[in-house]
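In: Here is a sequence together with a model predicted from it:
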Amino acid sequence: MTQYKIPVIPGDGIGPEIIREGRKVLETAGEKFGFDIEWIEYPHGADHYLETGELISEDTLKDLSKYQAIYFGSIGDERVKPGILEKGILLNIRFYFDEYVNLRPVKLLEGVWTPLKDKTAKDIDFVVVRENTEDFYIGIGGRAKKGKSKKTLEVIRNMYNVKFGLDITSDSEEIGYQLGLISKEGTRRVIRYAFEIAKNRNKHLSSVDKANVLSDIYGFWREEFTSIASGYPQVKTDFNYVDAVTMWFVKNPEFFDVVVSPNMFGDIITDLGAMIQGGLGLAPGGNINPEGTSMFEPIHGSAPKYKGLNKVNPIATIWAGALLLDHLGEKEASRQIVQAIEKNIVNNKIKTYDMGGSNTTTDVGDDIARLLKEI
């Protein structure tokens, strides 16, 4: 029997409750498909931070690097200033393990309501590949008051180091600035990853940018996309400005197969994608390094007001677990988990409040595990 060791970080708020149900369904898949999961739980989150002052240490990150995939619940707590936990734990993990792909399936399951009139499950089934480590999310910027000032800003990555030396002269009372950066190495690898997915789906890849206004940074993106496209003649391609693509997601979602985007625009369009597939409670995500440690999580937050009430929807977390199994090579198990989720929804009997029901988080997890056994 194959054995997988999987670190799990339940995190804050509803995190432990939704992760509990995800673990239940993955363990059921293991029983059915002949693999075993040993969970290695880590305490990192608000409680751990408030007790110890530690976000996540270098030693913990080195320990996590021994594993292929991390199962992550949610992060964020009203007792801690916004951004501290998110940057100190979640983003730290993404950057440390160079998880340069954010993978977001946008798939409307049968039986799920979508706000798009006359669209059905056959119309909404695409994948967004978001670059996850560069663009305006590299976290360098600052403020400068009137007069002259100097600042040195540095970006350190596994592939490169970049240093900006800024001499600022301003007669404004105060300015704020943020620097964005994309590299040839970072751009080419995520675009290539997206082409590989498209090659194995419906052979259509759409690129998203804003090259008509931010021509230096996103014109560069287009050049690299065009260069890589020449190596995939079987894949149809098109370019889309981010403002236009938000319209087309709503009007013609059936047009899209695989979408690839720089970091900032990918962040925006994937939340729109989550809404058209039925809402945040149904949307999973993967932070992927194909050659290293990856992390899988629901895209919603920690919802602290629902903590301990056993009432939130665990489907996004269970679906994220299916992505995790697919990443480990357990593709049939992953496929059947999604099928069991869909059966639960179509049956329309066991459902949480957000889907019009009154069942608990545990009830939904139990039902999906039961349906998985029956498939």
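Out: Happy to help now that I have it. Since this is a predicted model, take the numbers as computed values, not measurements.

In: Please count neighbours and contacts with C-alpha atoms only from this point.
Out: Fine.

In: list the contacts for the spatially most central residue of the chain?
Out: Of all residues in the chain, the one closest to the mean position by Cα atoms, centre = their mean is Gly285, 3.5 Å from it. With contacts defined as Cα atoms under 8 Å, 6 or more residues apart in numbering, Gly285 is in contact with Asn102, Leu103, Arg104, Pro105, Phe296, Glu297, Pro298, Ile299, Ala320, Leu323.

In: Below is an additional structure, to be compared with the one above:
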Amino acid sequence: MLRNVLPNIARPALQSRAATTLSAGLAGVTQRTSAKKYGGIYTVTLIPGDGIGAEITDSVKEIFKHVNAPIEWEQYNVSGMSSEGEELFKQAVESLRRNKVGLKGILFTPISQSGHVSWNVAMRQQLDIYASLVLCKSLPGVPTRHKDVDFAIIRENTEGEYSGLEHQSYPGVVESLKVSTRAKAERISRFAFDFALKNNRKKVTCVHKANIMKLGDGLFLNTFRRVAEEYKSSGIEYNDMIVDNTSMQLVARPTQFDVMVMPNLYGAIVSNIGAALVGGPGIVPGCNVGTEYALFEPGCRHVAEDIKGTNRANPAAMILSSTMMLRHLGLDNLANNIASATFGVVNGGKVRTADMGGSATTSDFTAAVIKNLS
């Protein structure tokens, strides 16, 4: 199972529930006979990604080497900077099909019309990695405007505005198709309620724009409400909120949120707001999961091309995402050790990268985590 995402050290003193667990009903790799494990070693697909990806995944590799983690990497240096990497992308996807588990940085997606499709989206659609999970939680060592922020963002990954179906019907007129299906709305809604149930969360909020997109988002909202009725006996509360109001409420009073579930585009926006609330993309872990595959990556998707190669990136989000991966593999003790060491560095406040208001390098942060390992 995916579980115990973050250890007790990450929890504020007044927080009693295990807000940092992840157990949404996905069978762990140790429960799958098709998982690639030989001699106690797990083979994991590694895609460093663009921008700072190589630097922050190197941090993970260095830490894993120090603790002798039983992980063997199949690394694919896929880049989204050009369409020339399509063959390498296909090889990476095949590696994920074999291994079932991957660790990934963020792949750049071009904006220009001549650019290729998003490798990130293509990977999720081809492998049906339908649920994105991002954990936004205040940390004592990261001063922010709001305290005690603690919510999970669950995003449908495979349809909606990210369907990629658009065309120019007439010069200057573009039609873009947003696909919404009851089956996938139900699947992601159940994922959200199962997550809440298994992690002692108390409320699930559906984020939508059904007041305008009455059919598409209306279907998502009505499906959510129907699924919510089935979980009534569990005591989990539920409500819904229009996405623009959600954005304002997040900035004004984020502690009202617990678990949030939403279609694809809204999740991309809300996860960025959530990251900003707790200190930025450098400390927010995440994962993308489906029935068969699990892909772990930072929760806030920024390639940070502007600081690439400068040794200034904060590797915490990638390190914490890798500990989520270790728990998924059943390596809980190892995951707890690395996560505790990482939070010890963040909360200690002595080694801070630029995004946390300090001048420490990526290497400094990595070395501090290794020093903190028990």
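Out: Received the coordinates, thanks. In this text, all values refer to a predicted model and were calculated from it rather than measured experimentally.

In: doesn't Ile124 make contact with Pro253 of the first structure?
Out: Yes - here Pro253 of the first structure reaches Ile124: they are 5.6 Å apart, a contact under Cα atoms under 8 Å.

In: Which one's more surrounded, these two?
Out: Taking other Cα atoms under 10 Å, Pro253 of the first structure and Ile124 do not tie; Ile124 has more neighbours (25 against 22).

In: Alignment lookup: the more buried one to the second structure.
Out: By TM-score structural alignment, Ile124 of the first structure lines up with Val149 in the second structure.

In: Report the contact partners of its match.
Out: By Cα under 8 Å, 6+ apart, the residues touching Val149 of the second structure are Cys136, Lys137, Ser138, Pro254, Thr255, Leu277, Val278.

In: residue contacts, the third one?
Out: With contacts defined as Cα under 8 Å, 6+ apart, Ser138 of the second structure is in contact with Thr144, His146, Lys147, Asp148, Val149, Asp150, Val278, Gly279.

In: Selecting buried members of these in PyMOL, what would you type?
Out: This is how PyMOL selects the buried members of the contacts of Ser138 of the second structure, with burial counted by 16 or more other Cα atoms under 10 Å:
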select buried, resi 147+148+149+150+278+279
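
In: Go through the contacts of Gly285 of the first structure and name the one nearest Pro82 of the first structure.
Out: Distances from Pro82 of the first structure to the contacts of Gly285 of the first structure, taken as Cα to Cα, are shortest for Ile299 (16.9 Å).

In: show me what contacts the closest one?
Out: Leu280, Ala283, Pro284, Gly285, Ala316.

In: with the residues you listed in mind, which one is nearest to Gly292 of the first structure?
Out: Set against Gly292 of the first structure, the nearest of the contacts of Ile299 of the first structure by Cα to Cα is Gly285 (16.9 Å).

In: Which helix or which strand is home to the closest one?
Out: Assigned by DSSP states H and E, Gly285 of the first structure falls within strand 284-288.

In: mean deviation (superposed) between that strand and the second structure, please.
Out: With mean Cα distance after the TM-score superposition for the first structure, strand 284-288 of the first structure departs from the second structure by a mean of 1.6 Å once superposed.

In: Helix or strand next in line after that strand, which one?
Out: Counting by DSSP H and E, the element after strand 284-288 of the first structure in chain order, helix or strand, is strand 294-298.

In: For that following strand, name the packing helices and strands.
Out: For strand 294-298 of the first structure, the packing partners by 3 or more Cα pairs under 8 Å, 6 or more residues apart in numbering; DSSP states H and E come out as strand 69-74, strand 284-288, helix 315-328.

In: Using TSV, please lay out those together with distance to His44 of the first structure.
Out: TSV is the format used below for these (distance: least, Cα to Cα, whole Å):
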stretch	distance to His44 of the first structure
strand 69-74	10
strand 284-288	18
helix 315-328	18
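
In: of all the ones you listed, which lies closest to Tyr96 of the first structure?
Out: Across these, closest to Tyr96 of the first structure is strand 284-288 (Cα to Cα), at 11.8 Å.

In: Specify the local secondary structure of the closest residue in space to the residue nearest to the centre of the first structure that isn't next to it in sequence.
Out: Nearest residue to Gly285 of the first structure in three dimensions, chain neighbours excluded: Arg104, at 5.0 Å (Cα to Cα, 6 or more residues apart in numbering). Of the three states, Arg104 of the first structure takes strand under DSSP: H, G, I helix; E, B strand; the rest coil.

In: What's the local residue count around Arg104 of the first structure?
Out: The number of residues packed near Arg104 of the first structure is 25, by other Cα under 10 Å.

In: Could you check how far it is from Phe33 of the first structure?
Out: Relative to Phe33 of the first structure, Arg104 of the first structure is positioned 25 Å away (Cα to Cα, to the nearest Å).

In: which one's the longest helix in the first structure?
Out: The longest helix of the first structure (DSSP state H) is helix 15-33.

In: and that helix, what other elements does it pack with?
Out: Partner elements for helix 15-33 of the first structure (3+ Cα pairs under 8 Å, 6+ apart): strand 35-41, strand 69-74, helix 315-328, helix 331-347, helix 361-374.

In: compared with the second structure, how much does the third one deviate?
Out: When you say that, I think you mean helix 315-328 of the first structure. Mean deviation for helix 315-328 of the first structure: 1.8 Å (mean Cα distance after the TM-score superposition for the first structure).
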